[in-house]
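K.L.:
Here's a sequence, model it:
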Amino acid sequence: MDQSMLRSRWHILTVIFWGAYCAVAQVADAPEAQLASSATARHYVINVEAVTPEREDDYYVNLLRLILAASTAPGENVELRFSDRQFTQWRWLIELSQTDSRNKLLWTATSTHRETLLRPIRIPLFKGLIGIRLLVIRRDDEARFRQLTSLQDLQALVAGQGAKWPDSLVLKANGLQVTEGVGKEQLYKMLAAKRFDYFPRGVTEIANETAFLQQYDLMVAPKWYLSYPAAMYFFVNREDEELAARIETGFEKIIDIGEFEQFFSSHPRVKNGLPYLDGRQPFLLNNPSLPKSTPIDNPRYWYSFSSASSSAALAN
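P.N.:
Below you'll find the model as predicted:
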């Protein structure tokens, strides 16, 4: 029996065990369960591979807390611990892939290569909206971008992207020119300094980055945006099936009861980002680095646009 089949069976058994554990704990007689939990309370620590969020409305952390609340057994105390150091996204990935990285978690965009390093929880955190990319440009270039009529026109310009970001591979695979930098703050500075022509930013990211636009006299380009299938996941170490099962169980539960939809649709990152698509059309791109297991055909996990053109853009 090959290793992939063994891992699959082990994962199934882990999910079954975790579900059974939670179910038994929940149906226990309440007074007795409280007495038992006080004597055998489990303190479960999850190390989040990120620094403590600066904003109270942090999407990822608050979503994670909803998920954990739905999958925590009575009497169990779950604690999130954040890093005191900020690393590059790639450094976090390598750190988490190490053999001693149990009970650790991060969120990042998926790719075939990243899924060989880490264990993905294949429920898109933004329902696939991470692949809808607005074009941030210098304000004095507005007329230039308004004159674009095709993807070929855009291929004559240069995009800025982070080094080792999966998006860089997507852009290059579609014939777009790319200059790379380290981190979004540096890339905004590079755009303002005319090191490249535009900086693709996710429709769910732009609402948190308006300060950069104001600081560097930037704007969202008219007429067009980029669209390709992509997903942002929670990831854990490949051997950490207990944490993976906990996250999957809680995530599926909050989807079932409608809590995720309420959280998603009311969050500023989504609510304030989607209006940017009004009056703009997509340049449709392929994503050759997207794993075949990405659930783009499952409406349970994927965002459904009201307009046919936008729906085709996301699914293309």
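
K.L.:
going forward, measure contacts and count neighbours with C-alpha atoms only.
P.N.:
Noted.

K.L.:
what about the closest residue in space to residue 267 that isn't next to it in sequence, neighbour count?
P.N.:
Closest residue in space to residue 267, ignoring its immediate chain neighbours: residue 59 at 7.5 Å, by Cα to Cα, 6 or more residues apart in numbering. Residues near residue 59, counting by other Cα atoms under 10 Å, number 19.

K.L.:
Residue 40 too?
P.N.:
Residue 40, neighbours per other Cα under 10 Å, totals 11.

K.L.:
ditto for residue 95
P.N.:
Using other Cα under 10 Å, the number of residues around residue 95 comes to 15.

K.L.:
how would you label it: helix, strand or coil?
P.N.:
helix (DSSP: H, G, I helix; E, B strand; the rest coil).

K.L.:
circling back: what's the distance between the residue nearest to residue 267 and residue 128?
P.N.:
15 Å (Cα to Cα, to the nearest Å).

K.L.:
Here is a second sequence; please produce its structure as well for comparison:
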Amino acid sequence: MRNLKLSGNKKWLAVITILLMVSQSVQAALWTITYPRPLEDNDLRAEYPIALLTLALEKTGVKYQLRASERILLQGKALRQLKENREVNVVWSMTDAQREKELLPVRIPIAKGLIGWRVFLTTKSQLGVFSRIDSLSALVKKTPVQGEEWPDTKILQANGFNVFTVPEYPEAFDILATGRASFFPRSVIEIQHELASDEISPDIVAEPRLSLYYPSAMYFFVNRGNPTLARLIQTGLERAIEDGSFDALFESTHQETLESLGLSKRKVFRLENPSLPKLTPIEDERLWHIPAQLQNQQP
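P.N.:
Have a look, this model is predicted:
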């Protein structure tokens, strides 16, 4: 009987040893994280999310390889591929209820809500028209252009806009340049890169005095079958928030742009966002950047 008991103990020791080895191998494993390749290698709109994702992964201490997908993936295609667990395993995108149903969000707004702060691309011939707009009711009479699958489209429609929709992002600039839409609302963290592009008509310019704001968040999303990766990214982001490195990266990336757009002097029209998921962490003030004229309003 004693020999049998000893044999059993040895078996348990073997099991424990195997479990420890598995645990150690998981810690030592190389995480290969693939994000959508942007339109251009120097796309400034992608630089910040990639830098923030890198920061988050560094905070976790895991070994990782961060790489772009083999081919260029625009947002709609990237989200579909992520849902099907193909080509990419992380995408950053503006959230809505449908996306959170199909994908797994890391609910930390990576742009601190600035994805919902919109200034306008328009044409030189339209500038005089926009200079006379002083109310939301007047702005609603103008036609914005947006992507068919973008959450912004639903937000604008819910607030009374007749939105001209396009299947792919580059087409929006053609619609604007040919006068089929009056303006193209762009996030304050996107517009300057777009204006600097040689791909758009020289007739397209930034409207200087108006803006829209709606509460929204851009998240990192992963496939719903990959909660471990979601927890890893969330842990890293939370650590970066706690030690101040999240805010330092955000400010070093965006502060100059925000000042150059003259946001504090712009007339702001606030819109409702009926698509904002209930679990959006609105109450956590650390996660939002609210410009001065909206300081007394919730993001």
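
K.L.:
And the longest strand anywhere in structure 2, what's buried?
P.N.:
The strand spanning the most residues in structure 2, taking DSSP state E as the definition, is strand 63-72. Using 16 or more other Cα atoms under 10 Å as the test for burial, strand 63-72 of structure 2 gives 68, 69.

K.L.:
Map residue 141 of structure 2 across to structure 1 for me.
P.N.:
Taking TM-score structural alignment, the alignment pairs residue 141 of structure 2 with residue 156 from structure 1.

K.L.:
And for its match, the neighbour number?
P.N.:
Neighbour tally, residue 156 of structure 1, other Cα under 10 Å: 12.

K.L.:
try residue 276 of structure 2
P.N.:
Neighbour number of residue 276 of structure 2 under other Cα under 10 Å is 18.

K.L.:
tell me which element it falls in.
P.N.:
According to DSSP states H and E, residue 276 of structure 2 maps onto no helix or strand at all.

K.L.:
Could you pick out the longest helix of structure 1?
P.N.:
helix 3-27 (DSSP state H).

K.L.:
Output the contacting helices and strands for it.
P.N.:
Helix 3-27 of structure 1 sits against helix 241-256, with contacts defined as 3 or more Cα pairs under 8 Å, 6 or more residues apart in numbering; DSSP states H and E.

K.L.:
ok, now with 10 Å
P.N.:
helix 30-40, helix 59-71, helix 241-256 (3 or more Cα pairs under 10 Å, 6 or more residues apart in numbering; DSSP states H and E).

K.L.:
And residue 173 of structure 2, what's its match in structure 1?
P.N.:
Applying TM-score structural alignment, one finds that residue 173 of structure 2 aligns to residue 188 in structure 1.

K.L.:
Touching, that match and residue 210? I think so.
P.N.:
No: look at residue 188 of structure 1 against residue 210 with Cα atoms under 10 Å: they stay out of range, at 11.3 Å.

K.L.:
And these two? Which one has more around it.
P.N.:
Using other Cα under 10 Å, the more surrounded residue of residue 188 of structure 1 and residue 210 is residue 188, with 25 against 13.

K.L.:
picking up where we left off before, the match of residue 141 of structure 2: what's it in contact with?
P.N.:
175, 176, 177, 197 (Cα atoms under 10 Å, 6 or more residues apart in numbering).

K.L.:
One more pass at 6 Å, please.
P.N.:
By Cα atoms under 6 Å, 6 or more residues apart in numbering, no residues touch residue 156 of structure 1.

K.L.:
returning to what we had before: from the chain's centre, how far out does the longest helix of structure 1 sit?
P.N.:
25 Å (Cα atoms, centre = their mean, to the nearest Å).

K.L.:
Can you report how many residues lie near residue 212 of structure 2?
P.N.:
19.

K.L.:
and what of residue 27 of structure 1?
P.N.:
For residue 27 of structure 1, the tally of surrounding residues (other Cα under 10 Å) stands at 9.

K.L.:
so what's residue 150 of structure 2 up against?
P.N.:
So residue 150 of structure 2 contacts nothing (Cα under 6 Å, 6+ apart).

K.L.:
residue in structure 1 matching it?
P.N.:
Taking TM-score structural alignment for the superposition, residue 150 of structure 2 sits opposite residue 165 in structure 1.

K.L.:
on that earlier part again, let me know which of the helices and strands packed on helix 3-27 of structure 1 is the nearest to residue 23 of structure 1.
P.N.:
helix 59-71 (10.1 Å; Cα to Cα).

K.L.:
so that closest one matches what in structure 2?
P.N.:
Using TM-score structural alignment, helix 59-71 of structure 1 pairs with 48-60 in structure 2.

K.L.:
Return the set of buried residues in that stretch.
P.N.:
48, 49, 50, 52, 53, 54, 55, 56, 57, 58, 59, 60.

K.L.:
where's the closest residue to residue 283 of structure 1 other than its chain neighbours relative to residue 201 of structure 1, distance?
P.N.:
Closest residue to residue 283 of structure 1 apart from its sequence neighbours, by Cα to Cα, 6+ apart: residue 226 at 4.9 Å. To residue 201 of structure 1, residue 226 of structure 1 is 9 Å away according to Cα to Cα.

K.L.:
what does residue 91 of structure 1 give?
P.N.:
Taken as Cα to Cα, the span from residue 91 of structure 1 to residue 201 of structure 1 is 21 Å.

K.L.:
Repeat that for residue 271 of structure 1.
P.N.:
In terms of Cα to Cα, residue 271 of structure 1 sits 16 Å off from residue 201 of structure 1.

K.L.:
higher neighbour count, those two?
P.N.:
The neighbour count for residue 271 of structure 1 versus residue 201, taken as other Cα under 10 Å, is higher for residue 201 (22 against 14).

K.L.:
What segments of the stretch 51-200 of structure 2 are helices?
P.N.:
Using DSSP state H, counting those that start in this stretch, the helices of the stretch 51-200 of structure 2 run over 75-83, 97-102, 127-131, 136-139, 151-158, 169-177, 191-195.
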